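Visitor: Below are the sequence and a predicted model; questions follow.
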Amino acid sequence: MTKKWDVVDLLRHSRHDWLNVIQLIKGNIALHRLERVDEIIDEIIQKAQNESKLSDLKIPALASELLTINWENHLYEIELEVIGDVQDLSAYEQSLQVWCKKIFSLLDDVCSNSCENQLLLTFYLVEDDLSVSFDFQGEIQNQAVIKDWIRANEKTGTNMTIKEFVMNSEEVLLTLALVK
């Protein structure tokens, strides 16, 4: 989460992503799988809506990092979701950046590279109940490392607290409550 992208790199990665999607749509049209084409288009719309909401949360540095993170070398793919109404999260940006960086690095250290790993990062913005959830699905090689890290970070002294933590060999769910 530290690479600074120049405009040419951003456009190159974005163009590559769009070409992949267009090829996927074109291939499904050739196979007469129009229902799948419709699903792909719905997925694109949902992704664009989530990215738009993320961009409006007044956390520009974090949003920039999250919108480009899949272009970096990680052992998992990140999907973003924003549930609820857009709110001003600028007071939480620095803390969220620190937590995201630590969690992403931790997952890189403990998840297996022999399977497809997914991380759903969800911003829950429902009235006064603000939280951010990290839901990892994949293969964890060392659960003890995560448990130790959670114990060490439970009392962060920041404007966030751990609301929920669940883990097994194939899932880690960590939800942070944003404290006003």
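Guide: It's in. Residues are numbered from 1 along each chain as shown.
Visitor: going forward, measure contacts between C-alpha atoms and count neighbours the same way
Guide: OK.
Visitor: where along this structure do the helices fall?
Guide: Per DSSP state H, the chain carries helices over the ranges 7-30, 34-55, 60-68, 93-110, 143-153.
Visitor: At the geometric centre of this structure, which residue sits there?
Guide: Leu121 (3.6 Å; CA atoms, centre = their mean).
Visitor: Next, the contact list for that one, please.
Guide: Ile78, Glu79, Leu80, Glu81, Val132, Ser133, Phe134, Asp135 (CA atoms under 8 Å, 6 or more residues apart in numbering).
Visitor: The third one and Asn50 touch, don't they?
Guide: Yes. The criterion here is CA atoms under 8 Å, and Leu80 meets it with Asn50 at 6.6 Å.
Visitor: right, and Leu178 touches Ser131 too?
Guide: Yes. Between Leu178 and Ser131 a contact is recorded at 5.3 Å, counting by CA under 8 Å.
Visitor: Between the two, which has more neighbouring residues?
Guide: More crowded of Leu178 and Ser131, by other CA atoms under 10 Å: Leu178, with 23 against 19.
Visitor: what residues are up against the more buried one?
Guide: By CA under 8 Å, 6+ apart, the contact set of Leu178 is Tyr92, Asp129, Leu130, Ser131, Val132, Asn159, Met160, Thr161.
Visitor: mind putting the residues you listed in a markdown table, distance to Val145 included?
Guide: Shown next, in a markdown table, are the contacts of Leu178 (distance: CA to CA, whole Å):
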| residue | distance to Val145 |
| --- | --- |
| Tyr92 | 26 |
| Asp129 | 29 |
| Leu130 | 27 |
| Ser131 | 24 |
| Val132 | 21 |
| Asn159 | 24 |
| Met160 | 21 |
| Thr161 | 20 |
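Visitor: separation between Asn142 and Val172?
Guide: 12 Å (CA to CA, to the nearest Å).
Visitor: What of Leu96?
Guide: 18 Å.
Visitor: Ile78 too?
Guide: Taking CA to CA, one finds Ile78 at 14 Å from Val172.
Visitor: Use this one as the comparison:
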Amino acid sequence: MNKDYEIKLHYWELIEKILREQRHDFLNEIQIIYGYIRLNKMDKAIEYINKCSKNAKIISKLSNLNCLELYLMLCDKFKEASNLGISIDFDVYSCCSKEDIVDKNLDVIVSSFEKIINIIIQCMYTNLYFEEQIFYIQEDKDRFIFKTEIYDDSVMSKLRSSLENFNGVFFKDRCIIYEAHLS
């Protein structure tokens, strides 16, 4: 099987996964709203609709990423955090095109992103300090950058000790920054 065919097949499989998950999630949300309406709990229905709207806006921001693997992983982390009652948001800056990154080996980079975000989410889950955390994601043709600010010194100390051995992670002021160069 040639390399171009493998890449195209890989992306079609990812797109199929996204569509399947979104359809499933949408139908679940409709059922919950319908249940609230049937129970005549209009305030709960409106509250849930607002939550769904906010979540859709966050996922929409992530859809601006050109790296499909990164998009899928971040969507999964967003859902995981939401299920734990953790509020995260994303600011996404994409300064490249799909063509710039389609032939790059992104497995290690996306895996490192995931491990770093897992550590931060776990820390958020075990600390009452966090109300909402914003993750800044920048996508360039030659690198990806992740950044988040931590305002609590003890939390920053815990995260620093957990993340200091990750290649590409550094700390500046109150920020954790991960910079991954694409090859």
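Guide: Perfect, thanks for sending it. Small disclaimer: the values here were computed from a predicted structure and weren't measured.
Visitor: picking that back up, comparing Asn142 and Val172 of the first structure, which residue is more hemmed in?
Guide: Val172 (21 against 14).
Visitor: I'd assumed Ser133 was in contact with that one.
Guide: No. Counting by CA under 8 Å, Val172 of the first structure does not reach Ser133; the two are 10.2 Å apart.
Visitor: Flag every buried residue along whichever strand or helix holds Ile15 of the second structure.
Guide: Secondary structure assignment for Ile15 of the second structure, by DSSP states H and E: helix 3-38. Buried residues in helix 3-38 of the second structure, counting neighbours by 16 or more other CA atoms under 10 Å, are found at Ile18, Ile33, Tyr36.
Visitor: likewise stretch 114-125 of the second structure?
Guide: Buried, per 16+ other CA under 10 Å, within stretch 114-125 of the second structure: Glu114, Ile116, Ile117, Ile120, Ile121, Cys123, Met124.
Visitor: could those residues go into TSV alongside distance to Asp43 of the second structure?
Guide: Compiled in TSV, these are given as follows (distance: CA to CA, whole Å):
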residue	distance to Asp43 of the second structure
Glu114	36
Ile116	38
Ile117	34
Ile120	33
Ile121	30
Cys123	33
Met124	29
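Visitor: From Leu178 of the first structure, how far off is Ala91 of the first structure?
Guide: Counting by CA to CA - Ala91 of the first structure and Leu178 of the first structure are separated by 10 Å.
Visitor: How about Glu51 of the first structure?
Guide: On the measure of CA to CA, Glu51 of the first structure and Leu178 of the first structure end up 20 Å apart.
Visitor: now do Asp56 of the first structure
Guide: 17 Å.
Visitor: Show me what Glu51 of the first structure aligns to in the second structure.
Guide: Glu51 of the first structure maps onto Leu62 in the second structure, with residues paired by TM-score structural alignment.
Visitor: residues contacting the closest residue to that match other than its chain neighbours?
Guide: Of all residues not flanking Leu62 of the second structure in the chain, Tyr71 sits nearest, at 6.0 Å (CA to CA, 6 or more residues apart in numbering). If a contact means CA under 8 Å, 6+ apart, then Tyr71 of the second structure has Leu62, Ser63, Leu65 as its contacts.
Visitor: Shared with the first structure, which of these?
Guide: When you map the contacts of Tyr71 of the second structure onto the first structure and apply both residues aligned by TM-score structural alignment, their matches' CA atoms under 8 Å, the shared contacts are Leu65.
Visitor: Narrow the contacts of Tyr71 of the second structure to just the buried residues.
Guide: For the contacts of Tyr71 of the second structure, buried by 16+ other CA under 10 Å: Leu62, Ser63, Leu65.
Visitor: where's the residue lying closest to the second one once chain neighbours are set aside relative to Lys61 of the second structure, distance?
Guide: Nearest-residue entry for Ser63 of the second structure: Tyr71, 6.5 Å, with adjacent residues in sequence omitted and distances by CA to CA, 6+ apart. Here the distance between Tyr71 of the second structure and Lys61 of the second structure works out to 10 Å (CA to CA).
Visitor: returning to what we had before: among the contacts of Leu121 of the first structure, which ones are in strands?
Guide: Ile78, Glu79, Leu80, Glu81, Val132, Ser133, Phe134, Asp135 (DSSP state E).
Visitor: tell me which of those residues is nearest to Trp71 of the first structure?
Guide: Using CA to CA, Ile78 comes nearest to Trp71 of the first structure of those, at 10.2 Å.
Visitor: any idea what the closest one aligns with in the second structure?
Guide: In the second structure, Ile78 of the first structure lands on Asp89 (TM-score structural alignment).
Visitor: List the residues that contact its match.
Guide: Here Asp89 of the second structure is in contact with Ile58, Glu132, Gln133, Ile134, Phe135 (CA under 8 Å, 6+ apart).
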